[in-house]
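*Asks:* prediction below, plus the sequence it came from.
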Amino acid sequence: MELDEAIARRTSVRYFDERPLSEETILRLVESAIRAPTASGLENWLFVVFRSEEARKKLYDLIAEGMVEYYRAVNLPEDKMEKLKSRMYEEGMYRAPVYIAVFIDRRVRFLNGRKFDEVEFIWSVESAAMAIQNLMLKATELGLGTVYIGVTNFQGIEEKVRELAGLDENYYLVGVIPVGYPRDEVRPRKRRKGSTDVVKFV
């Protein structure tokens, strides 16, 4: 698969079938991820793979908790909230054979001094985000689906994900990526804006 095709075919997949992923496949995804640019060459990312049934169940419940909080924050009516819960717990939305949680180690930095705390943090998150994109494109090439989960960053949930991963507060969760074979045909959606809408030449 050419890069252009992988970019065009990548889309958010929310329903997966039950086929497991081999350790070799997971490592291929991570190998692609760590080829991404990394600020100051620090490589201060950590990829925690939730693969056991027990770990996946606990993480899935945290994702569901985050989704409910997210939709409550945007004032989703209770009847639609019940539909969301039905899609998750009855239809299996976001239930995947593997979840890859991407963390950064905030202790690993290049510039010393508190005045650089924020920019070091931003650089680290950007590095992890680029790694996630590499991982998603490799997954597309391998016929896998992915989706970015950000609701696990809500206060009270992020701490539980870290605890589930066996990590302390020095680690920051950038995102959780469900990975698996798509249950249905993948149909990438068009963007609302084209390149000419989002580019400014100076």
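*Replies:* That came in fine, so what should we check first? Numbers count the residues shown, from 1 in each chain.

*Asks:* going forward, measure contacts and count neighbours with C-alpha atoms only.
*Replies:* OK.

*Asks:* which strands and helices sit next to the host helix or strand of Ser124?
*Replies:* Using DSSP states H and E, Ser124 maps to helix 117-141. With contacts defined as 3 or more Cα pairs under 8 Å, 6 or more residues apart in numbering; DSSP states H and E, the packing partners of helix 117-141 are helix 3-9, helix 23-33, strand 98-105, strand 145-146, strand 171-180.

*Asks:* just these: most buried one?
*Replies:* With neighbours taken as mean count of other Cα atoms under 10 Å, the helices and strands packed on helix 117-141 reach their highest mean count in strand 145-146, at a mean of 28.

*Asks:* take the one below as the second:
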Amino acid sequence: MEFDEVIKKRRSIRAYKKKKVPFSKIVKICEAARYAPMAGNIYTIRLIVVEDKEKKAKLAEASFHQDFIAEASHVIVVCSDLSLLKRSYGERAFIYGRQQAGAAIQNMLLKITELGLASCWIGAFDENAVKRILRIPEPIQVEALLPIGFGREKPREIVKPELKTILNFEFYGLKVSKKEPEPGV
């Protein structure tokens, strides 16, 4: 699959077939996270792979009853160890940690799509409950949950905003450029 196709094909899928994802694919997904940009090359990302049925059910409950999480073959819980960043960046550690987690999550979502699998970026959860379920210590922060499986639903087409509605030139609010876009842009 071409890179642009992977980007455009990625969707949030909330229904999964009762079929196990081979562990080799889970490893490839986790490997994709390692190649995300990290501030100061300080790797703060920590991943927890959950396959246990009871734990997945508890994670679904801790995610405000998003029950489809329990149907997934695996759930990858993305965490950050901000203590590593605080030593170098002080108060900015929280911001950099969030940025790094987002980059790692996007890499994983794109790899999931490339592998023909499905997922949904879960950001709504009770962090303390997730920490209890998975025995996550302080100061580790839970960033997201990624349920992974073979999609049971056909993703609907999403209309994205036209580039001109989000693109500014030189400063915010200037929507016109004297340059003509390249063909195909």
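*Replies:* Perfect, thanks for sending it. Note that the structure is a prediction, hence the values are computed from the model and not measured.

*Asks:* now the TM-score, please.
*Replies:* The TM-score (TM-score structural alignment, normalised by the length of structure 2) is 0.85; 170 aligned residues with a Cα RMSD of 1.7 Å.

*Asks:* quick revisit: show me the one of the helices and strands packed on helix 117-141 of structure 1 that comes nearest Asp197 of structure 1.
*Replies:* Across these, Asp197 of structure 1 has its closest neighbour in helix 3-9 (18.4 Å, Cα to Cα).

*Asks:* switch the helices and strands packed on helix 117-141 of structure 1 over to a markdown table; also include distance to Glu54 of structure 1.
*Replies:* Formatted as a markdown table, the entries for those read as follows, by distance: least, Cα to Cα, whole Å:
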| stretch | distance to Glu54 of structure 1 |
| --- | --- |
| helix 3-9 | 32 |
| helix 23-33 | 18 |
| strand 98-105 | 12 |
| strand 145-146 | 21 |
| strand 171-180 | 15 |
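
*Asks:* out of the ones you listed, nearest to Val68 of structure 1?
*Replies:* Comparing those against Val68 of structure 1 with Cα to Cα, the closest turns out to be strand 171-180 (16.4 Å).

*Asks:* list the helices and strands the closest one packs on?
*Replies:* Of the remaining helices and strands, those touching strand 171-180 of structure 1 by 3+ Cα pairs under 8 Å, 6+ apart are strand 98-105, helix 117-141, strand 145-146, helix 158-165.

*Asks:* mean deviation, the longest one versus structure 2?
*Replies:* In other words, helix 117-141 of structure 1. With mean Cα distance after the TM-score superposition for structure 1, helix 117-141 of structure 1 departs from structure 2 by a mean of 0.9 Å once superposed.

*Asks:* give me the stretch of structure 2 that that helix matches.
*Replies:* Mapped onto structure 2 using TM-score structural alignment, helix 117-141 of structure 1 covers residues 90-114.

*Asks:* residue nearest the middle of structure 2, spatially speaking?
*Replies:* Centroid check for structure 2 by Cα atoms, centre = their mean gives Ile105 as the closest residue, at 2.9 Å.

*Asks:* contacts for stretch 78-88 of structure 2 next, please.
*Replies:* In this structure, residues lying in contact with stretch 78-88 of structure 2 by Cα atoms under 8 Å, 6 or more residues apart in numbering are 42, 44-48, 92-94, 96-97, 101, 105, 139-146.
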